[in-house]
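J.: Got a predicted structure plus its sequence, pasted below:
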Amino acid sequence: MTAAPGLSVLIHRPGRPPARWTHGLAHLETATPITRRTAFTIGSTTKQITAHLALLAARDNLLSLTQQAHDFLPDLRVPDVTVAELVTHHSGIRDTESLLPLAGLRDLDHYTADDLITLATRQHSRAVPPGTFLYSSTNYLLLTRILQHVHQQPLDDIAHARLFEPLGMGHTRFRNDPRDVITHTASAYTPTTTGWRSTAQPAPLPGAGSLTTTPEDLSRWLTHLHHHWQNTRTVLPLDTALAYQASDHHPYLYGPGLYADPRPATRQVFHSGHEHGFSTAAHLTAAGEQIICMSNHAGIDAAALARTLTPHLTDLEPDQLPGLLTEHLAPLPPQAPCPPEPGRHHDIGSYRCADVPGTLRLTRTLDHLHLWRRGTADRLTATGGETHTGPGYTLTLHTASAHPTGFTLDLARAPALHYTRINRPDHTRAEPP
């Protein structure tokens, strides 16, 4: 047994025995191996379960998918957002977890789902035009609040009664509190230059990514979904209840917590998830074939594993799984962090955004702009005109002056954040602020 975290894979094809493979350790501290009973946190793969609970609530007349989210969430300021738009990521509400570093939080600072909801209620307008897809886990945090409001129950109780118990998913539950103890659940790890580090984080995302389950249990859900798909004879599962729409990855569509490939030769639904070092992928084809991959190794991408297996579904034998996936089990070694750039930092100013608490600062060295928050900085790269890029975002200055009056930050899941200068710089610092 290798002394490293690993993965669990299940291939299900109707009429054939399942192909399964586990590799690596569920817990490095106790050298506990991954087995078929090991549960993983599945990140955004959770969304299909939460979305299905919303469809069941609509079927039972507890809510309407066309109903205004504000009817259930009176503090929500973004106008005219419907329940269906939350499900399909068409609300235009920014992903508030993406905003945490801008609000001054560090990796190990504690935050809760309530804090993320509070960030969502600061937003007063859509970040993208109506009808535009913007993937945001905040949609599902809000959807969870709606479900709990109409059922007057916690999400885990709703899911257990409506799905998990009827489908025999005995190893599946929502972790709504990071202190919850769930037996047989793997821990996740990331490689470092000196060994391994736990990737545990202080807050799960209820309804958006906090589900723990096993490949066997997730297969039971996908089998149930496929039976419904076959019986209704729809092009895509559940599309009569909620239409699939264009997503952020052409030609794929997005519907009830599922991406979909609508092309007849490759018709399938799928989702992947990444949460705090875990990664998961779940694929279901129109023929009922399933690929489920789960990993607790931050350097292994479950979605890449699933893509590797897809061309081999027809003729795959169980003993071929290790050979097909070997290349994914030896990820590149971690890179050492870059040392801070020396030199004099000329203060440009401090800036504030109405949609995010806290302030950001800009400084300039000889060759680069630097964006600061709570004593740490990103060195920005000029990409043309007044546009600069940082890790995961683009910054566009509003003016070309030495002390611009503002800038716009565009994160992948939180675009159009407008920052305005709140002071004029009055000195030059010889060291980074």
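T.: Right, received. Where do you want to start? Just so it is clear, the structure is predicted and the values come from calculations on it, not from any experiment.
J.: For the rest of this, base every contact and every neighbour count on C-alpha atoms.
T.: Noted.
J.: Distance-wise, check Thr30 relative to Ala4.
T.: Thr30 sits 12 Å away from Ala4, going by CA to CA, to the nearest Å.
J.: who's more crowded, the two?
T.: Ala4 (21 against 8; other CA atoms under 10 Å).
J.: thought the more buried one was touching Thr32?
T.: No. When contacts are counted by CA atoms under 8 Å, Ala4 is not listed as touching Thr32 (10.4 Å).
J.: who touches both of those two?
T.: Common contact partners of Ala4 and Thr32 (CA atoms under 8 Å, 6 or more residues apart in numbering): Leu25.
J.: gap between the longest helix anywhere in the chain and the chain center?
T.: Looking across the chain with DSSP state H, the single longest helix is helix 215-232. For helix 215-232, the distance from its own C-alpha centre to the chain's C-alpha centre is 23 Å (CA atoms, centre = their mean, to the nearest Å).
J.: what's the answer for stretch 231-245, then?
T.: With CA atoms, centre = their mean, you get 24 Å for stretch 231-245.
J.: Flag every buried residue along that stretch.
T.: Going by neighbour count (16 or more other CA atoms under 10 Å), the buried part of stretch 231-245 is Val235, Leu236, Pro237, Leu238, Leu242, Tyr244, Gln245.
J.: Take those and lay them out in JSON lines including secondary structure and distance to Cys293.
T.: Shown next, in JSON lines, are the buried residues of stretch 231-245 (DSSP: H, G, I helix; E, B strand; the rest coil; distance: CA to CA, whole Å):
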{"residue": "Val235", "secondary structure": "coil", "distance to Cys293": "25"}
{"residue": "Leu236", "secondary structure": "coil", "distance to Cys293": "22"}
{"residue": "Pro237", "secondary structure": "coil", "distance to Cys293": "21"}
{"residue": "Leu238", "secondary structure": "coil", "distance to Cys293": "24"}
{"residue": "Leu242", "secondary structure": "coil", "distance to Cys293": "27"}
{"residue": "Tyr244", "secondary structure": "coil", "distance to Cys293": "24"}
{"residue": "Gln245", "secondary structure": "strand", "distance to Cys293": "26"}
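J.: before we go on, here's another structure to hold up against the first:
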Amino acid sequence: MPALLLASAFAIAGGVSSGESMAADAVPAEVDRLMQQYDGSGPGAALLVLQDGQPVLRRGYGLADLEQGTAVGPQTNFRLASVSKQFTAAAILLLAEDDRLHLDDPVRKWLPSLPVAGEAITLRHLLTHTSGLIDYEDVMPDVFDRQLRDADVLEILEAQDRTYFAPGSAYRYSNSGYALLALTVERASGHEYPAFLRERIFQPLGMENTLAYVRGGPEISHRAYGYTAVDGVWTRTDQSPTSAVLGDGGIYSSIDDLAKWDAVLYDDRLLADESRRMAFAAATTTDDPDVDYGFGWRITGDSLWHSGETIGFRNVIVRYPQQRLTVVLLSNRNDPEPYSTALEIAARFKR
């Protein structure tokens, strides 16, 4: 592992650095108050605050597995849901750097079974949610004898010879697009999507417990199970019919591994400078006037962020690159929404 990554991993393993400021020393009690809703005997959350590459807060709250009474810790792996999209985007950018594909390739170059209505859609449109693709969740069969996979998304879209709008003319958040990007990674690389992520991203970065989860494949270590409050009782709701679609939300990771991911977003150890510039640049406005979208990242002011929501999990990562400040909040419950809490926590560490 590169020296900088080893240093980052050592800092994470060792907890808060001795160089922490006095202001930061005074913050944890206030953060614990904000995180109190996750603490106790219910499903919980893991919280990481990184400042200048060091973990100034690295804590678990509540339980990862209610049935076994397993507490959340820094190594607990949560289903990231749409936070996964930044890894799908990174995979596409790596293949573009390899000259295996180009961002302005028509999607039908790689997935020729898509209907003619999608002939003007490019990979760039998929990355930025400007493709106009039909949402597969809206047209999937009411009864399906197994979980959907990315290939099933393609099959569903093959029957939809229409788009919501002309590609590139508008924005509409699209899980369909990121499922097709995962399939494109497979076609362009010759490797299955989980293997490509493992070999090109997770293993080189030392993200040893991060994976795109497939039933029957490697098991998830330190796994958090998802829960939903039903009539005041926490009920396990860990998987849905769409939980096996990988490109739009199927990655499991922990705050410790995401600290390693955050570290390489500052330099060219994984992605070239131009690739990171494109990923973090505002490519389109969104349906929120305060938010733009890049490649797998939302952009608000000086922050880069993305949330992720799926049955039993709600997560967010918020980065302030100019301040080298990052907050990661991962939870295995359907409520509350974590973005506002992450912003409140970040405000207490901003300089």
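T.: Cool, got the structure. Treat the numbers as computed from the prediction; the structure is a model and nothing was measured.
J.: on that earlier part again, mind listing residues that contact the longest helix of structure 1?
T.: Here helix 215-232 of structure 1 makes contact (CA under 8 Å, 6+ apart) with 8-10, 12, 36, 39, 167-172, 236-238, 284, 286, 288, 290, 292-294.
J.: give me that answer again for 6 Å
T.: Met169, Pro237 (CA atoms under 6 Å, 6 or more residues apart in numbering).
J.: and if you look at stretch 300-318 of structure 1?
T.: Applying CA under 6 Å, 6+ apart, the external contacts of stretch 300-318 of structure 1 come out as Ala19, Ser272, Ser279, Thr280, Ala281, Cys293, Met294.
J.: Aligned to the last one, what sits in structure 2?
T.: Under the alignment (TM-score structural alignment), Met294 of structure 1 pairs with Leu330 in structure 2.
J.: Its match: helix or strand, and which one exactly?
T.: Following DSSP states H and E, one finds Leu330 of structure 2 within strand 325-331.
J.: got it, and Leu4 of structure 2?
T.: Element membership for Leu4 of structure 2, per DSSP H and E: helix 3-14.
J.: what span of structure 1 lines up against that helix?
T.: Counting by TM-score structural alignment, helix 3-14 of structure 2 falls onto no part of structure 1.
J.: Mind telling me what Ser82 of structure 2 corresponds to in structure 1?
T.: Looks like Ser82 of structure 2 aligns to Ser44 there (TM-score structural alignment).
J.: do the same with Glu155 of structure 2
T.: Mapped onto structure 1 by TM-score structural alignment, Glu155 of structure 2 lines up with Thr118.
J.: secondary structure class for that match?
T.: What DSSP: H, G, I helix; E, B strand; the rest coil gives for Thr118 of structure 1 is helix.
J.: Next, find the distance separating the aligned partner of His312 of structure 1 in structure 2 from His306 of structure 2.
T.: Matched by TM-score structural alignment, His312 of structure 1 corresponds to Arg348 in structure 2. Distance, Arg348 of structure 2 to His306 of structure 2, by CA to CA: 20 Å.
J.: can you check Leu6 of structure 2 too?
T.: In this view, Leu6 of structure 2 and His306 of structure 2 are 26 Å apart by CA to CA.
J.: Looking at these two, which is more packed in?
T.: His306 (20 against 14).
J.: Looks to me like that one is in a strand.
T.: Yes. Per three-state DSSP, His306 of structure 2 lies within a strand segment.
J.: Tell me how far it lies from Ser82 of structure 2.
T.: 7 Å.
J.: Check Leu211 of structure 2 too.
T.: For Leu211 of structure 2 relative to Ser82 of structure 2 (CA to CA), the value is 14 Å.
J.: Check Ile134 of structure 2 too.
T.: 18 Å.
J.: The two: which is more packed in?
T.: It is Ser82, of Ile134 of structure 2 and Ser82, that has more neighbours when counted by other CA under 10 Å, with 25 against 21.
J.: does the more buried one really touch Gly308, like I thought?
T.: Yes. Assessed by CA atoms under 6 Å, Ser82 of structure 2 is found in contact with Gly308 at 4.1 Å.
J.: in stretch 73-91 of structure 2, what counts as buried?
T.: In stretch 73-91 of structure 2, counting by 16+ other CA under 10 Å, buried: 73-91.
J.: and the end-to-end length of that stretch?
T.: 28 Å.
J.: Do you have the strands of the stretch 1-150 of structure 1 handy? List them.
T.: Under the criterion DSSP state E, counting those that start in this stretch, strands of the stretch 1-150 of structure 1 are mapped to 7-12, 19-23, 25-27, 32-33, 40-41.
J.: Relative to Tyr393 of structure 1, which of those is closest?
T.: For those, proximity to Tyr393 of structure 1 was assessed by CA to CA; strand 40-41 is nearest, at 26.9 Å.
J.: Now tell me what touches that closest one from outside.
T.: Outside strand 40-41 of structure 1, the residues that touch it by CA under 6 Å, 6+ apart are Thr185, Ala186, Leu211, Thr212, Thr213.
J.: so how far does that strand sit from its counterpart in structure 2?
T.: Once the two are superposed, strand 40-41 of structure 1 sits an average of 0.4 Å from its aligned residues in structure 2 (mean CA distance after the TM-score superposition for structure 1).
J.: How far away from the center of its chain is that strand?
T.: Averaging C-alpha positions (CA atoms, centre = their mean) puts strand 40-41 of structure 1 13 Å from its chain's average.
J.: just stretch 303-321 of structure 2 next, same as before
T.: 7 Å.
J.: May I have the distance across that stretch, first residue to last?
T.: 7 Å.
J.: Repeat that for stretch 309-329 of structure 2.
T.: 12 Å.
J.: Please point out which parts of it sit buried.
T.: Under the neighbour-count criterion of 16+ other CA under 10 Å, stretch 309-329 of structure 2 has 309-321, 324-329 buried.
J.: what's that stretch in contact with?
T.: For stretch 309-329 of structure 2, using CA under 6 Å, 6+ apart, the contacting residues are 46-52, 81, 226-228, 237-238, 303-308, 330-334, 339.
J.: now it: how far from the chain's centre is it?
T.: 9 Å.
J.: do stretch 136-148 of structure 1 as well
T.: Computed by CA atoms, centre = their mean, the chain-centroid distance of stretch 136-148 of structure 1 equals 13 Å.
J.: equivalent range in structure 2 for that stretch?
T.: With TM-score structural alignment as the criterion, stretch 136-148 of structure 1 aligns to 174-186.
J.: Next: stretch 345-359 of structure 1.
T.: So stretch 345-359 of structure 1 sits over no part of structure 2, by TM-score structural alignment.
J.: Next one: the closest residue to the match of Met294 of structure 1 other than its chain neighbours from Ala282 of structure 2, what distance?
T.: For Leu330 of structure 2, ignoring the flanking residues on the chain, the nearest one in space by CA to CA, 6 or more residues apart in numbering is Asn315 at 4.4 Å. Using CA to CA, we find Asn315 of structure 2 at a distance of 22 Å from Ala282 of structure 2.
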